[in-house]
Every structure is written in C-alpha cells, then in structure tokens.
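[1] Got a sequence here, can you model it:
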Amino acid sequence: MTDDPSQEHISSRIPVSERLFILKDDLSEDFVRASGPGGQNVNKVSTAVQLRFDLAGNETLPQDLKTRAAKLAGSRLTQHGEILLQADRFRTRERNRADALERLLELLRKAAERPKPRKATRPTLGSKKRRLEAKKQRGQVKKLRGRSARPDE
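    Predicted coordinates:
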C-alpha cells in the first residue's frame, strides 16, 4: 500500500458507469439472519446483508440522477434519503454482499439513463376523418336503439 492519499481515494471509488462512480464511504452494511437456504446454519449465522447507500449525502452523482434513483428506489428509500437493499439469496456473506452491491449499481445505471423527451405531434388529416366517421357510425347505432314507433299511432 502506498502512502499517497490520492491513491487511497481512487481505491475507495466504485464505478457505476464510465463517467460515474460512488464512494465506499457512502455505503454501510449490516449483517442479519437470513431466511431461506442454509439449513440449521440459518439460525446461527448472520449471512443476509442490509446495504445502505446514502443517496442524499452523496456528492459524486448529479442531482437529476439522484432524483430518478429516488423514484426508482420507491419503498426502498428511507426518510433519511438512504437506499436500503437486503440480500439474502445466497448462503454466504460474500455472495450476498456482491449481490446487494450489484443490485444497487444496476439501479443507479438505470437512473443514469435520461428519459427520452416527448415530441408533440399533430394528428394527420386522415386520422381526424377516421375519428369523425367512427363517431358518426357510433351515433347512428345509438340512434337506432330508440323506441320503435307503435303501429296504432
């Protein structure tokens, strides 16, 4: 390990995409007991991971990405602005840690995709005519449902 503090900062980066990264300092992990596979080991060892990412306190991601990430996180976003992910699919801590981190990075990658802006278009003349024709036909059908005239009147 080098004594250069700039190298330490680089190693604490976790790449999200080519241009984006998060810092390990923005992550925290808690280990809890998991349900699922593991036999009696489940009752003894805390292998499930609760990964917390401080989205509100993060300074490396742009604000628009944070907003989209918060929306994508949904109920996984805490009141303190943290994304909380729980991983307990695997029997080992290491695999659950990797799974939780990969899910977080996938969520951030998805949030990094800017939504395509909608371009307003006008309806074509043909579509207007078809719509009006359909309305006329529908009106005719409804008109024919009226009461029939009595023969004695």
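[2] can we go C-alpha only for contacts and neighbour counts from here?
    Will do.
[3] So which residue is smack in the middle of this structure?
    A centroid search over the chain (CA atoms, centre = their mean) returns L72, at 2.9 Å, as the residue closest to the centre.
[4] can you pull out the helices in this structure?
    With DSSP state H as the criterion, the chain has helices at 5-11, 41-44, 63-73, 93-112, 125-144.
[5] centre of the chain versus the second one, how much separation?
    By that I understand helix 41-44. 32 Å (CA atoms, centre = their mean, to the nearest Å).
[6] hmm, back to that, with distance to L51 as added columns, please give the helices of the chain in JSON lines.
    Output for the helices of the chain, formatted as JSON lines (distance: least, CA to CA, whole Å):
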{"stretch": "helix 5-11", "distance to L51": "19"}
{"stretch": "helix 41-44", "distance to L51": "19"}
{"stretch": "helix 63-73", "distance to L51": "13"}
{"stretch": "helix 93-112", "distance to L51": "6"}
{"stretch": "helix 125-144", "distance to L51": "52"}
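[7] One more, please, to line up against the first structure:
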Amino acid sequence: MLQINDQLRIPLEEFEWSYSRSGGPGGQNVNKVASKATLRWNFYASPSIPGPLRPRLQMKLANLLTTEGDLVLTSQLYRDQPRNREDCLTKFANILRRALIVEKPRKATKPTKGSVRRRLTDKKIQAARKKTRSEKSFED
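    Sure thing, here's the model as predicted:
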C-alpha cells in the first residue's frame, strides 16, 4: 500500500511496471541491464480515489494524464532497478500530495490612498520630465 495522506492510499497492484535500458553512468553494464523503471497508473480506472477527491485530482493532473487517463512516470537516476522503482513511487506520491493541496482563494484588495497618491504624483513628475525634453527653442 502506498500511503499518500490520511485520506488516500493506493495499493501497489494498481501500478503497471515496465523496465528498459537506461542511459547515464554504469559503463558496459548499461547495455546489459534493464534498470530504467517506468510506472503507469490509470487514474480513471482506479477504485482507490474517494469520490470527493476525484474532481480536484482530475483537474490538477489534467496536464500529466495521457488520453487514456494514464499517469506515466520514469526514473533512470540510479544504476539499479529497485532504487529507480522507489524513485518512481516517491515522485508519484509527491505529485499527488501537491495536487491534493487546497489553495486559499485570493481576496481582492483595494490600493491604499497613500499608494494611489504616490502613483499619481510620480506620473505627474514623469510627464513633466518628458515635456521638458520635447520643448524646442526657436530663438534665431
């Protein structure tokens, strides 16, 4: 069981794993061993997501899901398969934790009277400065 938070747990049986050869360090071993881990998890088919969390997750994960609804993560950071597999699970948990955070709604505020006054005086000063630049003298 992968514990995301106190509301969400995902059984490891829902993940599909595939392995392939990875690039990076490892010398000749890289050409022989399939150490790159690819995690595939189908969001739409997952029974583990509670009803109230599903719409929020769907909205937040929309850019990461394939057209079939799969979330695909890869890791080739390490030279061995089990550590890359753990890295994929860590990435997955972090993505879901970030997606579950409820953002506070922004409250619209008015500018203070002092800031409005300062802005307008700065505009007048800038306008006067530009006006003096463009004044031409026709004394011949």
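[8] sorry, back to before: among the helices of structure 1, which comes closest to L55 of structure 1?
    Nearest to L55 of structure 1, of all the helices of structure 1, is helix 63-73, at 6.7 Å by CA to CA.
[9] packing partners for the closest one?
    helix 93-112 (3 or more CA pairs under 8 Å, 6 or more residues apart in numbering; DSSP states H and E).
[10] For the helix it packs on, grab the matching residue range in structure 2.
    Aligned by TM-score structural alignment, helix 93-112 of structure 1 falls on residues 81-100 of structure 2.
[11] buried ones in stretch 110-118 of structure 1?
    A111, A112 (16 or more other CA atoms under 10 Å).
[12] So which residues make contact with it?
    Here stretch 110-118 of structure 1 makes contact (CA atoms under 8 Å, 6 or more residues apart in numbering) with L65, K66, R68, A69, L72.
[13] May I have the distance across it, first residue to last?
    Across stretch 110-118 of structure 1, the terminal residues are separated by 19 Å (CA to CA, to the nearest Å).
[14] how near is the counterpart of R138 of structure 1 in structure 2 to K113 of structure 2?
    With TM-score structural alignment as the criterion, R138 of structure 1 lines up with Q126 in structure 2. Q126 of structure 2 sits 20 Å away from K113 of structure 2, taking CA to CA as the criterion.
[15] swap in R79 of structure 2?
    61 Å.
[16] what does R97 of structure 2 give?
    In this view, R97 of structure 2 and K113 of structure 2 are 41 Å apart by CA to CA.
[17] if you count what's nearby, which of the two comes out ahead?
    For the pair R97 of structure 2 and K113, the greater number of neighbours falls to R97 (14 against 9), based on other CA atoms under 10 Å.
[18] What separation is there between that one and R83 of structure 2?
    The value you get for R97 of structure 2 to R83 of structure 2, if CA to CA is used, is 21 Å.
[19] again, but for E13 of structure 2
    With distances taken as CA to CA, E13 of structure 2 is found 18 Å from R83 of structure 2.
[20] do the same with S20 of structure 2
    The gap separating S20 of structure 2 from R83 of structure 2 is 14 Å, by CA to CA.
[21] The two: which is more packed in?
    Per other CA under 10 Å, whichever of S20 of structure 2 and R83 has more neighbours is R83, with 17 against 14.
[22] how many neighbours does the closest residue to R97 of structure 1 other than its chain neighbours have?
    Using CA to CA, 6 or more residues apart in numbering and skipping the chain neighbours, the partner closest in space to R97 of structure 1 is V49 (6.1 Å). Other residues within reach of V49 of structure 1, judged by other CA under 10 Å, total 28.
[23] And for E94 of structure 1?
    12.
[24] ditto for the one 10 residues further on
    Residue neighbour count, defined by other CA under 10 Å, stands at 21 for L104 of structure 1.
[25] The one 4 residues further on too?
    L108 of structure 1 has 24 neighbouring residues, counting by other CA under 10 Å.
[26] Before I go, just wanted to say thanks for your time.
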